[in-house]
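[1] sharing a sequence plus its predicted fold:
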Amino acid sequence: MTSQDSPKLPKAFEQQMASILEADEYSLFKAALLSPSNTSIRINPRKSSPLSADTTPVPWNSQGFFLPQRPKFTFDPLFHAGAYYVQEASSMFIGHILNHLQAPKEGLYLDLCAAPGGKSSLLADYIGEEGMLVANEVIKTRASILKENMIKWGLGNTVVTNNDPSHFEPLEGLFDVVLVDAPCSGEGMFRKDVQAREEWSPENVKLCAARQQRILDQTGALPGPEGYLIYSTCTFNQQENEDMIRFLTEEFAYEPVRIPLNPDWGIVETETDTEWGTFYGYRFFPHMVSGEGLFITVFKRPSDAHVQEPKKMKDFKHILLQRTNKAEKHQLREELKLDETVDFYKLKKSFFALKGFWAKYFELLATTLNVKYFGTELGKFNKGQFIPTHDFAVSILPKNFPKHEASLEAAHSYLKKDELELDISQDGWVLLTYQHLPLGWIKNIGNRINNYYPKEWRIRMKLME
């Protein structure tokens, strides 16, 4: 990094950090902000793909890996296939938390501030096919990015919503785990984000803390008995971290949770005394860990907290969604070879798949929240012929269609939505794969091959030579 690129830290921020860290340690912290950030990815365990030999494991997450340098992810077909997510290493610590808690995989989870989707995909990984995740984003445009990333991840166990935290009030006591990765002043991203440094001020910290209090006040009752609330920020100051522990425990009944650490990880444990006991926080400083700044803490609801158990609705009435009838279910199962654990809903003419045992929960969510996406959109019937969606192609659901393995050059052409010249003997719908992972659909109609990659997702950048 050149002197011109060096971060110009706000004086008030330097004074703040000097009060948190010892003088010699602060100099190391400041030097770390001058060093390049590490690039890390988290692989999708249900879409196995080869890793290069020069990766280094993220110590607190078995699916996380540091890369020796940052590649052009846009030009990697595996990235578009959902084989991995480019995620900052510190935030992968949530996986270690869930494993320690042994949180129920068959539970209902909520990621309240979810975009762009890194932490949501981690939660979705943890619960797998047993649980269901609500991934919520307040900002509409960011909710669209969240939807795209969850579709590419392909697990089909997520409901994407676009709601203010206040809209969740009718769902108090419903969730097993609630993650609040709160909007913050972004101090932990100073090394990567020049704008975060330029926008920082003590006044902005106060505004963020007030926003965080509002969010926690509206979500503190969402976990049910013995459920968990995980609170995190990418900032260092106490106003947005330890003070939030004090605020939440003054407003709601919670018990402390302590997460075991390996001393070699370099994560700093903090203690905050409250009337409910000592609560623990975990700080990630860039001079001590291979990652960006992060603070995270875990709370547990008492066993006598309010619980909500939804009942199956006799008549599911929704302005857009419909349950499928017996004939439609039979037709879908026959056409797509999906087993009896999968249930179906219809939005306009398109069919969606969702695990049947989550139906009563989903219907409660759908009648309470603004649902942007759910499960896996499969496709629709047109004149007796099934037209599959791209979402179905990149999902982990079984697909009873012929496959064609693409070269890197052909995969690039497909992702650019160019015309394709492929030697394919099968007529009709064909699943195009790269390194045996689905990229999407093509259709052989004899004299040409139609490219069905989503137009809005196509690569617009010039491909590398």
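    Sure thing, it's come through. Numbering: from 1, shown residues only.

[2] hey, let's count contacts and neighbours off CA atoms from now on
    Will do.

[3] hang on, isn't residue 163 packed against residue 369?
    Yes. Between residue 163 and residue 369 a contact is recorded at 6.7 Å, counting by Cα atoms under 8 Å.

[4] and the closest residue to residue 48 other than its chain neighbours, how far from residue 457?
    In space, residue 48 comes closest to residue 83 once its chain neighbours are excluded; the distance is 6.8 Å by Cα to Cα, 6 or more residues apart in numbering. Relative to residue 457, residue 83 is positioned 16 Å away (Cα to Cα, to the nearest Å).

[5] alongside the first one, take a look at this:
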Amino acid sequence: MEPFPERFVERMQAWLGPEAAIFLRALAGPYRTGLRVNTLKIRPEAFQACSPFPLSPVPWCPEGFVIEDPEARPGLHPYHAAGLYYLQDPSAMAAAVLLDPQPGEWVLDLAAAPGGKTTHIAARMRNTGVLVANEIQPRRASILALNVERLGVTHAILTNEPPPRLADRWEGLFDRVLVDAPCSGEGMFARDPEAIRAWSVERVRRSAALQKAILSEAARMVRPGGWLLYATCTFAPEENEGVVDAFLKAHPDFELVDPPRHPAFDRGRPEWIEGGDPRLARAVRLWPHRGPGHGHFYALLRRAGEERPHRPGSEDDLPGRARRALEAFWGEIMARPLPEGGLILREDQIYWTPMAPALWRGLRVLRPGWWLGRLRKDRFEPDHALAMALRPEEVLQVLDLPLEDPRVAAYLQGHPLEGPWAEGWVLIALEGFPLGWARAERGRLKNLYPRHLRSIGWWEVETGSGSRGHP
């Protein structure tokens, strides 16, 4: 591992005193992988019972765990492909816990990629209400879309806009807003050498200036009585207490809330900035030497008042040809009702959207909701996103495979599977959890697992004994 910048070490020693030595050792690693169970698909206790990895709980997150085997490769396991979990730093799991989104609410994740906090929020909302996940960088937004899809999120709208443009359209619209702000990334030093090389005091100052601007725009989108959570993965007080202090001075209609505290939640440090408001002690600091995870900073703010904005419901806007094709597929393949109140056609793509299109038209929307499939001439072809949010009992033809079945590896590698099957679409599942689509043709199953997802898996990972098995 690269040595920490000398100035960074000096700053942390000045602030932490004798505690700095143990902090720096913990920050240097070794890194412990966090795993958050996707409760849209499986309960935490049920996953513990079938987990291929030894787990210990994350104390502040009931669905969060730490993988105790440093040699484990959880990102290569079929359970990962099935969306049963998301690999997430334990400190980052505190975001959705503190924001506390409720089913049916309208929530905005303003800087959402790669999707850990977005998918955690979606699970806490139980796939209801409206969740907008925004990411300004197009490449990172594509990763966000893949994770939202894999975890079976249906009520999320993915946007690619700068915060001021969203704030101009969505003033006071959301019950809760998360700002996971771009930062100097000091908490990432253990696993990102580039963060160490890029660090400087000047970068800390530039980050703080950007964070102040983003937080102010985010505040415009919080309804009266709504909640705003500011988060960073850095320790610099300029980017943490300093940003929140400036925000409170400029926004007297917001109050810094003292959230329920776990013993590992340290207080904010107003004494680390000049003239710091004593209320900054209500913020939360997570440290790598006091609990699992790299470390995070959180400040939970609430806007004064209590006013519910007008939110028009989403209505179907599907042309007749597209509706007929979708209904024909649904009647032939599906054993659940067709979604209503939000079916739309976008070019050749059919979506179910949770938000009235009038609210997002004109914005750069990557996905306006749950991508059901495409219209091919007069025929509907289902998308992978549809499969990943279904349950096997909702589809008429299902091939449900146990983990040890060699056809699991064959499917995830893109190979055809043998039949016999009745002609038509088949959902491939792993122990009751969807993996994707296949199509029965002439007695064989044509593999429709997306090509960009076909990669090395657990079946190709060498274990220490030289045999092939679970990572």
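    Okay, I see it. Only a predicted model underlies this, so the values are computations on that prediction, with no experimental measurement involved.

[6] tm score of chain vs chain?
    Overall, the chain-to-chain superposition scores 0.87 on the TM-score scale (TM-score structural alignment, normalised by the length of structure 1); 440 aligned residues with a Cα RMSD of 2.6 Å.

[7] residue 83 and residue 457 of structure 1: who's more crowded?
    residue 83 (24 against 12; other Cα atoms under 10 Å).

[8] residue 296 of structure 2 is in contact with residue 91, isn't it?
    Yes. With contacts counted by Cα under 8 Å, residue 296 of structure 2 reaches residue 91, the gap being 5.8 Å.

[9] where do the helices sit along structure 2?
    With DSSP state H as the definition, structure 2 shows helices at residue ranges 6-16, 20-27, 44-50, 78-81, 94-99, 116-124, 138-150, 163-169, 193-198, 201-220, 241-250, 320-333, 384-388, 406-412.

[10] could you export those helices to CSV, including columns for distance to residue 350 of structure 2 and mean neighbour count?
    Compiled in CSV, the helices of structure 2 are given as follows (distance: least, Cα to Cα, whole Å; neighbours: other Cα atoms under 10 Å):
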stretch, distance to residue 350 of structure 2, mean neighbour count
helix 6-16, 51, 13
helix 20-27, 46, 17
helix 44-50, 33, 13
helix 78-81, 24, 20
helix 94-99, 30, 22
helix 116-124, 21, 25
helix 138-150, 15, 19
helix 163-169, 24, 16
helix 193-198, 40, 15
helix 201-220, 30, 18
helix 241-250, 41, 19
helix 320-333, 8, 16
helix 384-388, 11, 23
helix 406-412, 25, 18
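
[11] turn the ones you listed into JSON lines, including distance to residue 180 of structure 2.
    Compiled in JSON lines, these are given as follows (distance: least, Cα to Cα, whole Å):
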{"stretch": "helix 6-16", "distance to residue 180 of structure 2": "22"}
{"stretch": "helix 20-27", "distance to residue 180 of structure 2": "20"}
{"stretch": "helix 44-50", "distance to residue 180 of structure 2": "25"}
{"stretch": "helix 78-81", "distance to residue 180 of structure 2": "24"}
{"stretch": "helix 94-99", "distance to residue 180 of structure 2": "9"}
{"stretch": "helix 116-124", "distance to residue 180 of structure 2": "9"}
{"stretch": "helix 138-150", "distance to residue 180 of structure 2": "14"}
{"stretch": "helix 163-169", "distance to residue 180 of structure 2": "12"}
{"stretch": "helix 193-198", "distance to residue 180 of structure 2": "17"}
{"stretch": "helix 201-220", "distance to residue 180 of structure 2": "9"}
{"stretch": "helix 241-250", "distance to residue 180 of structure 2": "13"}
{"stretch": "helix 320-333", "distance to residue 180 of structure 2": "38"}
{"stretch": "helix 384-388", "distance to residue 180 of structure 2": "26"}
{"stretch": "helix 406-412", "distance to residue 180 of structure 2": "33"}
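
[12] about what we covered before: quick one, what contacts the residue nearest to residue 48 of structure 1?
    43, 44, 47, 48, 49, 153, 437 (Cα atoms under 8 Å, 6 or more residues apart in numbering).

[13] what residue, apart from its backbone neighbours, is nearest the last one spatially?
    The reference is to residue 437 of structure 1. Closest residue in space to residue 437 of structure 1, ignoring its immediate chain neighbours: residue 81 at 6.6 Å, by Cα to Cα, 6+ apart.
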